[in-house]
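Enquirer: I'll drop the sequence and a predicted model, then ask my questions.
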Amino acid sequence: MGALAPTLRGLTLLTALAVPALADDLPARAATSEEVRMIALALKAEGFAPCTTLALADGRWACRTTNAAGEAMDLSLSNLDFAVTRRTRVP
């Protein structure tokens, strides 16, 4: 039973090291056509135009768009339900 404990600790350490490495791979993934469609629907419901640029960064979608007043906006969107989590007006 004593030999099992170091093995479990080793597996826990390997898992802790591997998970951040997997998260680093997220920005390289392009949006699927379904994700683009769902993001466009979410933005339309919020009064935004479709994205002109779209990228996955730090586990969130980053999008450049315009609001109803025609102002350029940078948005951060949830990667789960595409809800707008941050809005920044671009000068």
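Expert: Great, that's in hand.
Enquirer: For the rest of this, base every contact and every neighbour count on C-alpha atoms.
Expert: Fine.
Enquirer: Helices along this protein, start to end?
Expert: In the chain, the helices defined using DSSP state H lie at 4-24, 33-45.
Enquirer: nearest to residue 66, of these?
Expert: Comparison of the helices of the chain against residue 66 by C-alpha to C-alpha identifies helix 33-45 as nearest, at 9.9 Å.
Enquirer: picking up where we left off before, which of the helices of the chain is buried the deepest?
Expert: helix 33-45 (a mean of 15; mean count of other C-alpha atoms under 10 Å).
Enquirer: try this one side by side with the last:
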Amino acid sequence: MNANVKFSAKGQVVIPKDVRDRYLFVNGAVVEMVEMPEGVLLKRPKSQKAATAEEAWERLRAVVKYDGPVFSDDEVRDSIDQMFREKYGTPMP
């Protein structure tokens, strides 16, 4: 993909959303900037680990393109327990 982007007054550029999603450039992600004769190359560092669990979930949601509601662990457990009770008539072991 090729795109023309403008610099802001602060020297910032916006990377198009489809590119950010494709390369997992989520909020706060670190990118490597490499100077080349023909310009500047932005790329993901070879090993980019999530700083927090929330960042890991954000990356996962970007990969699977999930934009639905976010559920807490307790909500997921309660829902599974309810389904188990409905099916087997007893709480989940």
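Expert: It's in. These numbers come from a predicted model, not from an experiment.
Enquirer: now what about the TM-score between them?
Expert: Overlay of the two chains. TM-score (TM-score structural alignment, normalised by the length of structure 1): 0.26; 45 aligned residues with a C-alpha RMSD of 4.6 Å.
Enquirer: Present the helices of structure 1 as JSON lines; the columns should include distance to residue 66 of structure 1.
Expert: Compiled in JSON lines, the helices of structure 1 are given as follows (distance: least, C-alpha to C-alpha, whole Å):
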{"stretch": "helix 4-24", "distance to residue 66 of structure 1": "29"}
{"stretch": "helix 33-45", "distance to residue 66 of structure 1": "10"}
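Enquirer: Give the buried residues for the lengthiest helix in structure 2.
Expert: Scanning structure 2 for the helix with the most residues, using DSSP H, yields helix 73-88. Taking 16 or more other C-alpha atoms under 10 Å as the neighbour-count basis, helix 73-88 of structure 2 is seen to contain the buried residues 81, 82.
Enquirer: Can you get me the start-to-end distance on stretch 34-53 of structure 2?
Expert: 29 Å (C-alpha to C-alpha, to the nearest Å).
Enquirer: returning to what we had before: out of the helices of structure 1, flag the one nearest residue 57 of structure 1.
Expert: helix 4-24 (9.1 Å).
Enquirer: helices or strands up against the closest one?
Expert: Judged by 3 or more C-alpha pairs under 8 Å, 6 or more residues apart in numbering; DSSP states H and E, helix 4-24 of structure 1 has no packing partners among the helices and strands.
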